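What follows is a protein structure lacking sequence information:
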């Protein structure tokens, strides 16, 4: 298995297949998607080689991200490639849900096993204000359809913002009474182009964690291939709560994930100084050289991000790598 110099093992790959997004969320792309780079995104052949190579190096979980991955018409084929790769146990997708209702059948038929949908508010007007789209009812309809079709591993991601959804968290708690999803509250992270917004809107997850524990929520045991969330359950709720707190102490100690950008660059951290291109090696049918390069590059992974020092690396916005 891929292991860094700090003994962390990497069984989880976040694979971006496009950096294009059709939403204009205020914390990520407030002015909408700007086409300011080459859009020569990974082909399905290159994607297959990436997934096969990572699987042979011990990766068990693939998360397909964007931008918005459903904007690629070949998304079902990409899901199928991951699902059919020996060694891959979980094929997950992170989406804004815009195309969920229309395409969830196809995604599940292709082998999708886990679904994350971004919903920053359950208030339709506030959702529209944050995302620039009045699509909340349609997205919730898509989640209901996913449940009906047997997709039971569904998470909802909500980025915490002081002046927006932080005061409306009760909507999610009410929803979780009867809805068996995991709502994951994510601390707003500073990126290259949102410093002012971050300073105005950042909310620490630690106070929320303290309140959960006081209210009888209990911490779940973390699975080997799980993401960075601390997840909590309560006997009175059908759903669960997750907290992703990148500014918390020792957040990076349990890091188990690497990232590949839609242009074929390896990012050792969401906030690494740069991505390292693997594109040339992806043209080779024999993946021996690619394996050697991944093992070599992993030696450069740092012990932690440097967000506390306001060093955000090359990450201009979260859509670049799907968070």
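Looks like it arrived, so ask away. This is a predicted model, so every value here is computed, not measured.

For the rest of this, base every contact and every neighbour count on C-alpha atoms.
OK.

Most remote residue from the middle of this protein, which is it?
Distance from the C-alpha centroid of the chain, by Cα atoms, centre = their mean, peaks at residue 286 (29.6 Å).

Next up, a structure to set beside the first:
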């Protein structure tokens, strides 16, 4: 049996590893009041990240996404990429970033072993971008995307959180952008977390509405690879770019779950929603604990639920998306 497999025969090839919960943006759907520092926190060290990644890789994980908060705020972010990429068995190293430092640093990330990059761009209108993110950084982020292509990335994924009354009228503008550019534009449904009930009820848009429009316009769905994320991806013969839809409220969304999460303070989270997390850090302090760490991972997976229960209105214990890496 595959070593990272749950009671529902789901196999987990994909680790989302948060390295900080600090973020310098104030996105309405995540940290609208900005990051509130907690002086007691100590984020995973480079050695702890090395030990953790080796344990996951030895159990079949072959893809790691480095997340935050904003992961590039770590001064050793390039060294983290290099450490993860050097792990035997890890074939793909990705990151999700707000793009703040991309223009200056993305070439270094590429040389360190980064193989895929996702950038958050919630609007192609600079004023709306500012309104949603709380930061007037649109031009810098777009320059970062250009720098990623210049550094050798063949495709850049762009994450856009759909919000009714804000950016939900920009589909045509986004489609024009990807017509001649190798961008996979991923529309993400707004998700309800513990601190966002009112925002969710005001701005939630069903991704299924966009899916209907795409299919009507001749877009076709691609087959997922075993270590792909949760997006349903669509292609069109007239477009260089692609569209991805992440719809956590869709029926059977969790049936294809293939990813586990570790927070920036070393807790395993079996789902983005719902639980306190399983402590791993006591087994990361020094070498020699890999067998015990793997045993704890297997034991934790025995408790993974069939679904996140979002469709039943249960938002779980996650206060906001930055807290365990989105």
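Alright, I've got the coordinates. Everything numeric in this text was worked out from a predicted model, so none of it was measured.

So after superposing, what's the score?
Once superposed, chain against chain, the TM-score is 0.98 (TM-score structural alignment, normalised by the length of structure 1); 323 aligned residues with a Cα RMSD of 0.9 Å.

Need the three-state assignment for the residue farthest from the centre of structure 1.
coil (DSSP: H, G, I helix; E, B strand; the rest coil).

same check, this time on the one 4 residues further on
Assigned with three-state DSSP, residue 290 of structure 1 falls in the helix class.

which position in structure 2 aligns with it?
Residue pairing (TM-score structural alignment): residue 290 of structure 1 is matched to residue 293 of structure 2.

is it true that residue 225 of structure 1 touches residue 61?
Yes. Contact status for residue 225 of structure 1 versus residue 61: in contact at 6.5 Å, counting by Cα atoms under 8 Å.

Which one's more surrounded, those two?
residue 61 (26 against 20; other Cα atoms under 10 Å).

Translate the more buried one into the numbering of structure 2.
For residue 61 of structure 1, the residue aligned by TM-score structural alignment is residue 63.

how close does its match sit to residue 309 of structure 2?
Distance, residue 63 of structure 2 to residue 309 of structure 2, by Cα to Cα, to the nearest Å: 26 Å.

on that earlier part again, the match of residue 290 of structure 1: how many residues sit nearby?
20.

OK, contacts around it?
By Cα atoms under 8 Å, 6 or more residues apart in numbering, residue 293 of structure 2 lies in contact with 55, 280, 283.

which residues touch the strand or helix carrying residue 79 of structure 1?
In this assignment (DSSP states H and E), residue 79 of structure 1 forms part of helix 75-83. Helix 75-83 of structure 1 has contacts (Cα under 8 Å, 6+ apart) with 44, 47-48, 51, 62, 64, 69, 88-91, 106-107, 110-112.

are any of those buried, and which?
Among the contacts of helix 75-83 of structure 1, the ones that count as buried by 16 or more other Cα atoms under 10 Å are 47-48, 51, 62, 64, 69, 88-91, 107, 110-112.

can you give me the strands for the stretch 1-150 of structure 1?
With strands called from DSSP state E, counting those that start in this stretch, the stretch 1-150 of structure 1 shows them at 12-16, 61-65, 90-95, 114-118.

right, and the ones you listed - which one's nearest residue 271 of structure 1?
Minimum separation from residue 271 of structure 1 across the strands of the stretch 1-150 of structure 1 (Cα to Cα) falls at strand 12-16, 13.9 Å.

sorry, back to before: got any residues that touch both of residue 225 and residue 61 of structure 1?
Joint contacts of residue 225 of structure 1 and residue 61 (Cα under 8 Å, 6+ apart) are 11, 12.

OK, contacts around the residue farthest from the centre of structure 1?
Applying Cα under 8 Å, 6+ apart, no residues contact residue 286 of structure 1.

again with residue 61 of structure 2
Per Cα under 8 Å, 6+ apart, neighbours of residue 61 of structure 2: 4, 12, 13, 14, 15, 89, 90.

corresponding residue for the second one in structure 1?
I take that to be residue 12 of structure 2. Aligned partner of residue 12 of structure 2 by TM-score structural alignment: residue 10.

related to what we said a few turns ago, out of the contacts of residue 61 of structure 2, which comes closest to residue 134 of structure 2?
Nearest member of the contacts of residue 61 of structure 2 to residue 134 of structure 2, counting by Cα to Cα, is residue 15, at 29.2 Å.

can I get the strands of the stretch 1-150 of structure 1 in a markdown table with distance to residue 312 of structure 1?
As requested, the strands of the stretch 1-150 of structure 1 are exported to a markdown table (distance: least, Cα to Cα, whole Å):
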| stretch | distance to residue 312 of structure 1 |
| --- | --- |
| strand 12-16 | 19 |
| strand 61-65 | 20 |
| strand 90-95 | 22 |
| strand 114-118 | 22 |
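
Ok, which of the ones you listed comes nearest residue 243 of structure 1?
Here strand 114-118 is closest among those (Cα to Cα), at 14.2 Å.

Could you name the helices and strands sitting against the closest one?
Using 3 or more Cα pairs under 8 Å, 6 or more residues apart in numbering; DSSP states H and E, the elements in contact with strand 114-118 of structure 1 are strand 90-95, strand 154-160.

out of these, which comes closest to residue 102 of structure 1?
Among these, the nearest to residue 102 of structure 1 by Cα to Cα is strand 90-95 (13.2 Å).

which residue numbers in structure 2 go with that closest one?
Under the criterion TM-score structural alignment, strand 90-95 of structure 1 matches residues 92-97.

quick one: the matching stretch to chain centroid distance?
Computed by Cα atoms, centre = their mean, to the nearest Å, the chain-centroid distance of stretch 92-97 of structure 2 equals 8 Å.

contact partners of it?
So stretch 92-97 of structure 2 is in contact with 62-68, 70-72, 81, 84-85, 113-120, going by Cα under 8 Å, 6+ apart.

related to what we said a few turns ago, wait, which of the helices and strands packed on strand 114-118 of structure 1 is closest to residue 310 of structure 1?
Among these, strand 154-160 sits nearest to residue 310 of structure 1 (Cα to Cα), with 18.5 Å.
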